[in-house]
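Asks: Using only what follows, build the 3D model:
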Amino acid sequence: MEEIGVHELSLRYLARKAGVSEAAPSHHFAGKEGLLAAIAADGFRDLAALRVAIAESDETALSKAYRMMRVYVEFAQRYKGLFELMVGPRIVARDSYPELSTETMKSFRLFASSVEQFALEKQWEERSLALVTHAAWSVEHGLATLILSDRMPQSDKPLSIDQVVEFSISMFLSAVAAGASSLEEVMMHIQGLHGAGKTRRTRR
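Replies: Sure thing, here's the model as predicted:
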């Protein structure tokens, strides 16, 4: 993955690297996509192992939530080619590979559970937890993909990647810590802006 990238990877290339016959991979995998799905599943298994260690630690809920999000970004930085395969569009029929689906969900549930536990500590209601989790997912995945595409930080800004990652995750978690009432206040203000915009358009 790191040497030639997912698009150039072939069963023939891997057979040569493994020192086996060119026909050997076809005895274990249903074509190239089957092999890629198995590799992606291994990637999610490795990520889940890192997250299990965090979940089983004696750290606070805040620390666990932060580290769960941070380790996702760090994994992407460390294994760029593998990460792109894990989350990218190369594997079209992802649901056709049970192992990949299982390992993906295991990693996600570890992450989601830690974020939800922190949110519950801050008095968020059960009905809001899925939204909180998806917002956290957007932050960690957005950071990872922007970094890997060399789009962050912008060249004219004197920032390091580490600064941006730490600040972004911390800012999200500080919003969770502020509680649902703080979010409701902001959303009411935003809805007011939308309403004002509609009124202006109607008058025109």
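Asks: hey, let's count contacts and neighbours off CA atoms from now on
Replies: OK.
Asks: Tell me which other helices or strands the host helix or strand of Leu36 touches.
Replies: Remark: Leu36 resides in helix 31-55, with elements defined by DSSP states H and E. With contacts taken as 3 or more Cα pairs under 8 Å, 6 or more residues apart in numbering; DSSP states H and E, helix 31-55 sits against helix 61-78, helix 80-87, helix 98-121.
Asks: who wins for proximity to His27 among those helices?
Replies: helix 98-121 (17.7 Å; Cα to Cα).
Asks: going on from the closest one, what's the next piece of helix or strand?
Replies: Next along the chain after helix 98-121, taking DSSP H and E as the criterion, comes helix 129-148.
Asks: what's the spacing between the helix holding Leu36 and its chain's center?
Replies: Per Cα atoms, centre = their mean, to the nearest Å, the displacement of helix 31-55 from the mean C-alpha position of its chain is 13 Å.
Asks: how about this one, so we can line them up?
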Amino acid sequence: MASTKPRYHHGDLREELLRASLQLIETEGLAAVSLRRVAREAGVSPGAPYHHFTDRAALLAALSTRGFELLREELIAARDRATTPLDGLATLADAYARFAREQPSYFRLMFRPELSQPEKHPDTTAAGEATFAVLSEAVAAAVESGDLRAADAQLLAMTWWSLAHGLASLSVDGKLPERAKMLGTTVPELTDRITRLFAELVDSTRSRD
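Replies: Purely as a prediction, here's the structure:
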């Protein structure tokens, strides 16, 4: 019989449950996650997870929230390294795609439709909006610097998000690595070239106005 002796430090049960859930997703897939299974992986009693999560959906929503928080940190760090506002947009798209490559389990979970319901998971929704706000702020900075037109700000924010999310999804699904190999380059290099090409196209369009 497996031991139920806790493997976590006092007060860290919630973190241990999240860690065990993510590990299950990485090794066996999302279907393997249940509160009972997570409890067993964490080395606690079957009822212990209910002190922190009402059901499986609440557990997955908390993990999704954590993913958005981690992505937001990555985006802020990337934005702060940029030399110009327009360069910042390219850097953000690259960081977004890199996060998906490095954290595929988080990335796949974060955008599941059943977890994107504000009335059921307000914390997850708020974390997602805070992450998108980093991109919106970067677009606003590019508008203020004269690199982008104010009238196009909202549309461009969605366009940049679509570019970043598309690259991330292609990378996680294995399509971008295939294309990079055909072009004799790496996924990071290809992502960087695509995002910077798009930034140059935006800049050239503005210059013709």
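Asks: Just give the TM-score of the two.
Replies: The TM-score (TM-score structural alignment, normalised by the length of structure 1) is 0.79; 183 aligned residues with a Cα RMSD of 2.3 Å.
Asks: Dump the helices and strands packed on helix 31-55 of structure 1 into TSV; add distance to Arg203 of structure 1 and mean neighbour count as well.
Replies: Shown next, in TSV, are these (distance: least, Cα to Cα, whole Å; neighbours: other Cα atoms under 10 Å):
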stretch	distance to Arg203 of structure 1	mean neighbour count
helix 61-78	46	20
helix 80-87	46	20
helix 98-121	42	20
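Asks: After alignment, which residue of structure 1 pairs with Arg56 of structure 2?
Replies: Under the alignment (TM-score structural alignment), Arg56 of structure 2 maps onto Lys32 of structure 1.
Asks: What sits closest to its match if chain neighbours are left out?
Replies: Leu11 (6.2 Å; Cα to Cα, 6 or more residues apart in numbering).
Asks: Likewise for Gln123 of structure 1?
Replies: Gly179 (6.7 Å).
Asks: repeat for Val172 of structure 2
Replies: Leaving aside its sequence neighbours, Val172 of structure 2 sits nearest to Arg101 (Cα to Cα, 6+ apart; 5.9 Å).
Asks: so how far is Ser168 of structure 1 from Gly142 of structure 1?
Replies: 10 Å (Cα to Cα, to the nearest Å).
Asks: for Glu99 of structure 1, same thing?
Replies: Using Cα to Cα, Glu99 of structure 1 is found at 32 Å from Ser168 of structure 1.
Asks: before we move on, back to that, so which of the helices and strands packed on helix 31-55 of structure 1 is nearest Ser26 of structure 1?
Replies: Closest approach to Ser26 of structure 1 among these is made by helix 98-121 (18.0 Å; Cα to Cα).
Asks: how about the residue nearest to Val172 of structure 2, what's its partner in structure 1?
Replies: Checking TM-score structural alignment: Arg101 of structure 2 goes with Gln77.
Asks: residue contacts, its match?
Replies: Gln77 of structure 1 makes contacts with Ala144, Ile147, Leu148, as judged by Cα atoms under 8 Å, 6 or more residues apart in numbering.
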